[in-house]
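In: Mind looking at a prediction? Sequence and model below.
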Amino acid sequence: MMRILLFLATNLAVLLIASITLSLIGFTGYMDAAGVNLDLQQLLVFCAVFGFSGSIISLLISKWMAKMSTKTQVISQPRTRHEQWLMQTVEELSREAGIKMPEVGIFPAYEANAFATGWNKNDALVAVSQGLLERFSPDEVRAVLAHEIGHVANGDMVTLALIQGVVNTFVMFFARIFGNFVDKAIFKNESGHGIAFYVATIVAELVLGILATTIVMWFSRKREFRADDAGARLAGTGAMIGALQRLQAEQNLPAQMPDSLTAFGIRSAKQSALASLFMSHPPLEDRIAALRQRG
């Protein structure tokens, strides 16, 4: 129920902000004065406003959504020796990475996982699962934390949001061009938009959206290699390899991370060859091989 409410609230916020933005810039529509042809410049503005609004709003509320969806408990005052060690380790790694210390939290999950999120690198959240803390050695936990700090220091959350915004913009843009072509050239509609425009636009958005997702996921996989490299620099290559090998040993355990946070975790479930195009993470064996080649 909470996820549905978050989804609805996010979409309402997108509509509200996009509508206000379009009003402020004097947007009057993306058809020409005669209402027959598309005004491509106005159409691009329309698509950019809606395309970026969604990704930017999601980025701005990412910490709040992560805490709600994973039931992460932020450590404000360490109560145990393990929490104290966790806070000290994150503080040390953050200092070495040159960023402000993020919020630190623990979320209740048996799977070994961790994630980092936040709208900028000096206002982030790093959280680890209870299962990871219980089963991984201190060096392995430190390496996982270093990997997540690497994501924050590299600005991956912001970059991914911007890429998603660009992709959203062009999916909407070309889908509406296709819809207009079908409506005017095939169904010979002379004014405004007929039903063919809306049907063709929806179909084009679905197809282009699938293709666009492969682009976003390709970038997501690339940033995992960069975060592994940062983890190796901060915690040691051996420790980073050891942590990934432990994750590999537990790969068949069911994933409990919400879908909205999968791209920000350190692991993802195994996928088929076709589904690998839509994976947010490279195979663990590839990541381990890349670290071994690093030396």
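Out: Received the coordinates, thanks.
In: Please count neighbours and contacts with C-alpha atoms only from this point.
Out: Will do.
In: The closest residue to residue 271 other than its chain neighbours - how many residues pack around it?
Out: Excluding the flanking residues, the one nearest residue 271 by CA to CA, 6 or more residues apart in numbering is residue 279, at 7.5 Å. Applying other CA atoms under 10 Å, we find 23 residues neighbouring residue 279.
In: Take this one as well and set it beside the first:
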Amino acid sequence: MLKLIFLAQVLITILYLGKLGLLFVVGVFLILAGLYLWTIKSSLNKKQRKLSYEDLPWLYDGIMRMANKAGIATPEIYLLDDYIPNAYSFRNSVVLSMGLFEVLDEEEILAVAAHEIGHIKNGDTVLFPLISYGRYLMFAITLLNFLISRNTLVLLASFIFYLLYEVRRSDYLKQREFKADETALRLIPVPLALKRALEELKYYEDLRIEVKESALPSIEPKIERPYQKSFFETHPSYEERIWKIMAEVEAMTLRGRIFN
């Protein structure tokens, strides 16, 4: 669906603006393609440190077992020097922040890592950047049409295609998060550890927002970090994920009873 929306946007631009539209689309595409290639090759920053087996044997062993079970190469593991609990993946690498180790136990940390392995297994570390850069190209094309085009129908169609892309992108990325959770549940020995991890992270986030809102205007709380609500959310809420996890664990249990 995203491909069709993208192609429709490109097509109406080229048909109406002709050579100018084609040159613009190709030019922006080449720039974004270069940025994409640069991004996937240099996703590290100075705050990330590569972990060795000797640093955290239990974490390394756990991720190795889950990767083998998922049928992928063992990801490289990085520690992010950040007190905010966070985790993400890029290429074949998993990044865990120091903050995770403050609020989660070992089982829960492995469950979070399993979610990131799920993204790698499902190809999301390649798909997500493509979708993001596709969004930038859609915006650039829409802006071009608004600046140059004098055709009301073209302007309206371009804007509608951009909105459709945003809506579909939001829904698609949410579904990929659910899929990564489902993959994680099949990799970790204790499926409910992922539920516990999300509950802990939700509690921490709620506490952080509460501290931020109750602080004096002239005082910045230590755990403060900008919290912005986007109109097109790309991540499901903790409640949605926890509910889906509970339903999936129940289904897994039921299937186990039937086949046993």
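Out: Perfect, thanks for sending it. Everything numeric in this text was worked out from a predicted model, so none of it was measured.
In: TM-score for the pair, please.
Out: TM-score for the superposed chains, counting by TM-score structural alignment, normalised by the length of structure 2: 0.69, backed by 218 aligned residues with a CA RMSD of 3.5 Å.
In: circling back to that earlier point, and the residue mapped onto the residue nearest to residue 271 of structure 1 from structure 2, which of the three is it?
Out: By TM-score structural alignment, residue 279 of structure 1 lines up with residue 233 in structure 2. What DSSP: H, G, I helix; E, B strand; the rest coil gives for residue 233 of structure 2 is coil.
In: now do residue 106 of structure 1
Out: Local secondary structure at residue 106 of structure 1 is given as strand here, using three-state DSSP.
In: Please apply the same query to the one 4 residues further on.
Out: Following three-state DSSP, residue 110 of structure 1 is assigned to coil.
In: Grab the nearest non-local neighbour of the aligned partner of it in structure 2.
Out: In structure 2, the residue equivalent to residue 110 of structure 1 is residue 83, according to TM-score structural alignment. Once flanking residues are discounted, residue 83 of structure 2 sits nearest to residue 99: 4.1 Å by CA to CA, 6+ apart.
In: OK, contacts around residue 175 of structure 1?
Out: Shown here is residue 175 of structure 1, whose contacts under the criterion CA atoms under 8 Å, 6 or more residues apart in numbering are 200, 201, 202, 204, 205, 208.
In: Pull out the buried members of these.
Out: Among these, those classed as buried by 16 or more other CA atoms under 10 Å are 200, 201, 202, 204, 205, 208.
In: Next step: the residues you listed restricted to helices.
Out: With helices taken from DSSP state H, the overlap with these comprises 200, 201, 202, 204, 205, 208.
In: can you redo these as a markdown table with distance to residue 243 of structure 1?
Out: As requested, those are arranged in a markdown table below (distance: CA to CA, whole Å):
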| residue | distance to residue 243 of structure 1 |
| --- | --- |
| 200 | 48 |
| 201 | 46 |
| 202 | 44 |
| 204 | 42 |
| 205 | 40 |
| 208 | 37 |
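In: Which pair in those residues has the greatest spatial separation?
Out: With distances taken as CA to CA, the most widely separated pair in these is 200 and 208, at 11.9 Å.
In: Aligned counterpart of the residue nearest to residue 83 of structure 2 in structure 1, please.
Out: Using TM-score structural alignment to pair residues, one finds that residue 99 of structure 2 aligns to residue 131 in structure 1.
In: so its match touches residue 114, yeah?
Out: No: Residue 131 of structure 1 sits out of contact with residue 114 when judged by CA atoms under 8 Å, with a separation of 10.1 Å.
In: the more surrounded of the two?
Out: Neighbours were tallied for residue 131 of structure 1 and for residue 114 using other CA under 10 Å; the higher tally belongs to residue 114 (27 against 16).
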